[in-house]
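A.B. asks: structural data only, the sequence is not supplied:
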């Protein structure tokens, strides 16, 4: 039985993930991390009966006897949390967005040196994984593309972790060639979006969106649009996160994308 620590266990996604770990037959929720609830019992923090899961204020205080850390915290805390866990020989599942390619390279090197596995996905929903796998396949044959990233008005990071991961993984297939280089754009070059790993990414922040990611591929006289829409609850991310928890200890180094884990499992 794997022992799990959930960082961000009182948060929007962290809580249902922690509840799912508690309810599973093959996982044990050994500890939780929440700065606002440090020193308390997690069940009581949730407003119910005590469940025997201690809450710490920092990740380094919660890793004793833990096999896998699940991080659903914030973009400013996640890198430190992940490197702390790796340094303690604990595998990690990263559900927090905000990390870039350089961060992931650093995480991969540290994980390989420590001999532990790390699984990271901008979106742990199964349908998002399928959309990303389809986009990676399409990119082999359709080199021209742009990404549109939709999220709620109050989302602080841009682009979303889903869109950023998609752009960086598409760069491993090829880099689009722009007919008009960004620097030669007339008017406002910013209107062409941000260049993320060679792909133009446009972030829309408006009420009513949660996270939607659209990649548009095009050839003369034809287009292919692959789009994933997330709903208003964290439910889609729970099953994929638990799948990653169960799989990550069987790997060494970084695995990016739930679709990658799924394909590895099915081979």
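C.D. replies: That came through, no problem. Predicted, not measured: the structure shown is a model, and the values here were computed from it.

A.B. asks: all contacts plus neighbour counts: C-alpha atoms, from now on.
C.D. replies: Noted.

A.B. asks: other residues contacting the strand or helix carrying residue 224?
C.D. replies: If you go by DSSP states H and E, residue 224 is part of strand 222-229. For strand 222-229, contacts defined as C-alpha atoms under 8 Å, 6 or more residues apart in numbering pick out 127-128, 131, 134-135, 210-218.

A.B. asks: so how far is it off the chain centroid?
C.D. replies: Here strand 222-229 is found 21 Å from its chain centre; the criterion is C-alpha atoms, centre = their mean, to the nearest Å.

A.B. asks: ok, second structure coming up, stack it against the first:
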């Protein structure tokens, strides 16, 4: 009788573990970053990828597009169709022109949302925050899921409280059309909320080519480098008399650096209510 009881307990425990897994819907599941994240979700037993969004691959299993037959997640042409399958967390990894509608639809369906898409406006985020709070759901929007990029921003904020002068370098591949990058925009914006850096020589007093002093973003001077050999990176350089501090993040050519941070966001977003910006919102720093 004791053995039968133990066996039943083990069965019930396994059932509980299955039901405890987070159901995830991933929009942009076949893109550069989304496909790597899809593989990461599928590889973790506490996550269940129940639906994917990709117009090009709609109607077939996700594994067909990713070259992994073990991933049987159905692919839908739109977020509205995919959300018919109930999910706990909706991950938005598509394009700015569809992101807002996808996020609001997910909130209306009762899902928490992780946002990896950049390019949304402050007005977009204000609307998203209002709906999320009304629905009692969390939205975690991250300009960069790479853990080293998250730490770059956090450490730079900490240093800005003590060091009054800095400039930012934005590194990227030669063909990147936007400048600065989304990561550097977030970096400059967050540092600007700490304080405005001091300039020894005001920009209007620059002699020669004023443009060589870079562009001003949220009070910081930003210099964008676009050359072959770089992929994505950012550096904050602080200066004091006879000493400097450099905090730098570099990412390679694959999407792997962004997976661990995105998985962390998926697991933690349900602890939030309303909109939160930056992965450090759920990191114990």
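C.D. replies: Perfect, thanks for sending it. These figures come from a predicted structure and were not determined experimentally.

A.B. asks: just the ones of the contacts of strand 222-229 of structure 1 in strands?
C.D. replies: Judged by DSSP state E, the contacts of strand 222-229 of structure 1 include 211, 212, 213, 214, 215, 216, 217, 218 as members of strands.

A.B. asks: need the counterpart of residue 230 of structure 1 in structure 2.
C.D. replies: Using TM-score structural alignment, the partner of residue 230 of structure 1 in structure 2 is residue 251.

A.B. asks: what is the neighbour count of the residue nearest to that match when sequence neighbours are not counted?
C.D. replies: Leaving aside its sequence neighbours, residue 251 of structure 2 sits nearest to residue 232 (C-alpha to C-alpha, 6 or more residues apart in numbering; 5.4 Å). A count of nearby residues for residue 232 of structure 2, using other C-alpha atoms under 10 Å, gives 18.

A.B. asks: these two touch, right, residue 232 of structure 2 and residue 252?
C.D. replies: Yes: using C-alpha atoms under 8 Å, residue 232 of structure 2 makes contact with residue 252 at a distance of 7.1 Å.

A.B. asks: let me see the ranges of the helices in the stretch 51-200 of structure 2.
C.D. replies: In the stretch 51-200 of structure 2, the helices defined using DSSP state H, counting those that start in this stretch lie at 62-66, 79-82, 96-108, 122-135, 147-160, 182-194.

A.B. asks: and these as CSV, adding distance to residue 31 of structure 2 and mean neighbour count?
C.D. replies: Formatted as CSV, those follow (distance: least, C-alpha to C-alpha, whole Å; neighbours: other C-alpha atoms under 10 Å):
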stretch, distance to residue 31 of structure 2, mean neighbour count
helix 62-66, 10, 19
helix 79-82, 15, 19
helix 96-108, 14, 19
helix 122-135, 23, 16
helix 147-160, 20, 20
helix 182-194, 18, 19
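
A.B. asks: could I get those helices as TSV with distance to residue 17 of structure 2?
C.D. replies: Converted to TSV, the helices of the stretch 51-200 of structure 2 look like this (distance: least, C-alpha to C-alpha, whole Å):
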stretch	distance to residue 17 of structure 2
helix 62-66	24
helix 79-82	24
helix 96-108	25
helix 122-135	27
helix 147-160	28
helix 182-194	37
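
A.B. asks: separation between the aligned residue in structure 2 for residue 218 of structure 1 and residue 81 of structure 2?
C.D. replies: Counting by TM-score structural alignment, residue 218 of structure 1 corresponds to residue 239 in structure 2. Distance of residue 239 of structure 2 to residue 81 of structure 2, given as C-alpha to C-alpha, to the nearest Å: 53 Å.

A.B. asks: try residue 150 of structure 2
C.D. replies: The gap separating residue 150 of structure 2 from residue 81 of structure 2 is 33 Å, by C-alpha to C-alpha.

A.B. asks: contacting residues for the nearest residue to residue 236 of structure 1 once chain neighbours are set aside?
C.D. replies: Sequence neighbours aside, residue 125 is the residue nearest to residue 236 of structure 1 in space, at 4.9 Å (criterion: C-alpha to C-alpha, 6+ apart). Contact analysis of residue 125 of structure 1 by C-alpha under 8 Å, 6+ apart lists 236, 237, 238, 239, 240.

A.B. asks: tell me the one of these nearest residue 142 of structure 1?
C.D. replies: Distance to residue 142 of structure 1, by C-alpha to C-alpha, is smallest for residue 240 among those, at 28.4 Å.

A.B. asks: in contact with the residue mapped onto the closest one from structure 2, which residues?
C.D. replies: When structure 2 is aligned by TM-score structural alignment, residue 240 of structure 1 is paired with residue 261. Contacts for residue 261 of structure 2 (C-alpha under 8 Å, 6+ apart) come out as 145, 146, 147, 279.
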